[in-house]
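Chemist: sequence and predicted structure, then a few things I'm wondering about:
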Amino acid sequence: MPLHPEIARILASFPHEEPGPLDPVAMRAGEESQVPAPDDRHPVAHVADRVVPTAAGDVPVRVYFADAQAEPDAAAGAIVYIHGGAYFLGGLNTHDHVARQLATATGLRVFSVGYRLAPEHPFPAAIDDVTGVVEWLLGSGHGAGWDGGVLALVGDSSGGTVATVVASALHDRGIDRVTHQVLYYPSVDLDLNPDRYPSMVENATGYGMETAGIAPFNQFYFDSGADPQDPRVSPIKRSDLSGLPPALILTGEFDPMRDEGELYGRRLQDAGVRTVVHRYEGAGHGFVQHFSWLPEYGAAFAETAAFLNDDAFLRGE
């Protein structure tokens, strides 16, 4: 099907800008300026900011819980949410709406991680911060509001990459408490040959994210020491994917990164990991973050909730 007409209309309204050097500070400020005022955001019963002590240092975390009938600190299943932004953009405020929708749809407590960004904080700072928050949850349990049941890592774009990398690192250490990984249009192969996947060619221009722009957006990460051949940077290069948590991978039809996400899903399946891969028709990269107000793409939150609550799937029934 063609690009969703509302997405096409919005993309056509954007002014054409000549490419130039990226300014992280200015771009972050621009993102923050678009964040709605608190009273205009999707309502969630309980929202609180806290600072989590980790081996990598203190990490800011925003906690969401949608059950208005429960005490704010009542134990529940947990989502650790990792925002996207090519490792140099995004934060607790810019992705606040995604975390709120996840909390409402799933009924779980959402821990959104304000991890450190490149280039100021070199690789693997983001991975270390998210790992530290998961370790804190594992160690704190009910004290952090986690009931010891569902512990899902959920991320969009580069946040999806961090999610699966953290799940892999914990598994390698013999820590298999993460129950699910949910990856929205993940960037799992930063070996940036534009011909490596058909979707990089088919969706090169005209769909919001353009293939030629992927390398410049990731350059801050590379300059900070991230090696595209390292499975912690390009998790599709990990040789053994067995034993990882069950996965839900959502891709967009018109996303240049579509094929790498879907290939990663097939590799997980081949390794015996229970995995669902769902391509959203008419969507480009970032549709969960930018276009979830459209019913077709807001369905991603309901699909995530169904996946996290499908005990039969986890049992292999």
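Modeler: Done, it's in.

Chemist: okay, CA-based contacts and neighbour counts for the rest of this
Modeler: OK.

Chemist: ok, now which ones touch Glu32?
Modeler: Asn93, Thr94 (C-alpha atoms under 8 Å, 6 or more residues apart in numbering).

Chemist: got another, please set it beside the one above:
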Amino acid sequence: MPAAADLEPAIQRFVETTGKAYAKLTPPGPWSAPVARAVAEKVREPWRQGGPEMHEAREAEAPTRHGPVRLRLYRPNAGRLEGALVYLHGGGFTIFSLDTHDRVMRELAVRAGVAVIGVDYALAPEAKFPVALEQVVDTVRWLADDGGKVLDLEGVRLAIGGDSAGGNLSFGAAITLRDAGEGQLLSGIVTAYGGFGVIASDEITARYGGPGYILTREESLKFWENYLNDPSERQNPLVCPLRANLKGLPPVFLAIPRCDINSEQNFQMADALKAAGVPVEAEVYEGATHSFLEAMSISPVANRALDDMAHWVARTLAISPHVAT
């Protein structure tokens, strides 16, 4: 089979378009993290355009042990909200932002009928593990207490989720809160193409880590190098949730693109959650690769995944879901 011939045509277009944009905008020589971020913002900017309008979109700050962290609240309607999703963007702990994932968060807010709260956690390599994780944990605690009053979300049920590195941080936060006796603060975890281990196998890399797909093993390893202080931290269950005791976590939804080197980690996570007695739904999206949610403006499979994630959040938080049109 030719490279990437198993992708949905719209996803192929997304991969090709972003690849050409990166090639055009990338300066010669080694990239610094700030340059990589600036390029990524420009490449992703067209893909966040359009989509639903919010009743309210405003920014706030959550106090954390590492200083204030910027939040962006998306409120889809004027009525009282019963649930909120804390959303953590992907980008290998190194790139992307609230802006690159602006449309993803707006779509989830409208489709689920919940508030979505994006967290502008600190990026690597400037901020190493566990800074971003501790910022997320402190943000959840604040939202469940004073933050709920500040953002007019007092008493709402909270779920947490994210894509890629954001999925990793979601599990790390849920495990940390459970171990601190605060597991009740989160009612669910929803992730897309999360990174739950460190090294993709040779088999999955050979199949989905080549030209035509979004994420390579080399890129993934570089992201982990940026995030970790030392390779020994790969053994830490808060770095690699597949190594964690998963018992007692809230229900989980895993959105798994078939054509992604992270897919094997997601299948392993689904099995580990079941073995730990955690309610889990794992949905596989044929023809999809890493980052495919961002292609929702053209891709049927991306829209199906967003609907599935949103409806799961709505059910888990006992909200009547909205259906995208």
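Modeler: Looks like it arrived, so ask away. For clarity, every value in this text was computed on a predicted model and none was experimentally measured.

Chemist: I'd like to know how many residues surround Arg48 of the second structure.
Modeler: 19 (other C-alpha atoms under 10 Å).

Chemist: residues contacting it?
Modeler: So Arg48 of the second structure contacts Asp99, Thr100, His101, Asp102, Arg103, Val104, Glu294 (C-alpha under 8 Å, 6+ apart).

Chemist: and for the residue mapped onto Asp128 of the first structure from the second structure, the neighbour number?
Modeler: Alignment note (TM-score structural alignment): Asp128 of the first structure maps to Glu134 of the second structure. Glu134 of the second structure has 19 neighbours, counted by other C-alpha under 10 Å.

Chemist: contacts for the helix or strand harbouring Glu134 of the second structure, please.
Modeler: Element membership for Glu134 of the second structure, per DSSP states H and E: helix 131-143. Outside helix 131-143 of the second structure, the residues that touch it by C-alpha under 8 Å, 6+ apart are 62-66, 69, 86, 119, 121-123, 148, 169, 172-173, 176-177, 185.

Chemist: buried members of these into PyMOL, please.
Modeler: Remark: buried members of those, expressed as a PyMOL selection using 16 or more other C-alpha atoms under 10 Å:
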select buried, resi 62+64+69+86+119+121+122+123+148+169+172+173+176+177+185
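
Chemist: looking at the contacts of helix 131-143 of the second structure, which are in helices?
Modeler: Gly148, Leu169, Gly172, Ala173, Thr176, Leu177 (DSSP state H).

Chemist: ok, the alignment partner in the first structure of Gly188 of the second structure - contacts?
Modeler: Applying TM-score structural alignment, one finds that Gly188 of the second structure aligns to His180 in the first structure. By C-alpha under 8 Å, 6+ apart, the residues touching His180 of the first structure are Val150, Leu151, Ala152, Leu153, Pro245, Pro246, Ala247, Leu248, Leu308.

Chemist: Pro63 of the second structure now?
Modeler: By C-alpha under 8 Å, 6+ apart, Pro63 of the second structure lies in contact with Val69, Asp138, Thr139, Trp142.

Chemist: okay if I get these as a markdown table plus distance to Gly51 of the second structure?
Modeler: Formatted as a markdown table, those follow (distance: C-alpha to C-alpha, whole Å):
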| residue | distance to Gly51 of the second structure |
| --- | --- |
| Val69 | 26 |
| Asp138 | 31 |
| Thr139 | 27 |
| Trp142 | 30 |
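
Chemist: filter those residues to the buried ones?
Modeler: Looks like the contacts of Pro63 of the second structure have Val69, Asp138, Thr139, Trp142 buried, using 16+ other C-alpha under 10 Å.

Chemist: what segments of the second structure are strands?
Modeler: 56-62, 69-75, 83-88, 115-119, 157-163, 189-192, 252-259, 280-289 (DSSP state E).

Chemist: circling back: the contacts of His180 of the first structure, buried ones only, as a ChimeraX selection?
Modeler: Applying 16+ other C-alpha under 10 Å to the contacts of His180 of the first structure, the buried members can be selected in ChimeraX as follows:
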select :150,151,152,153,245,246,247,248,308
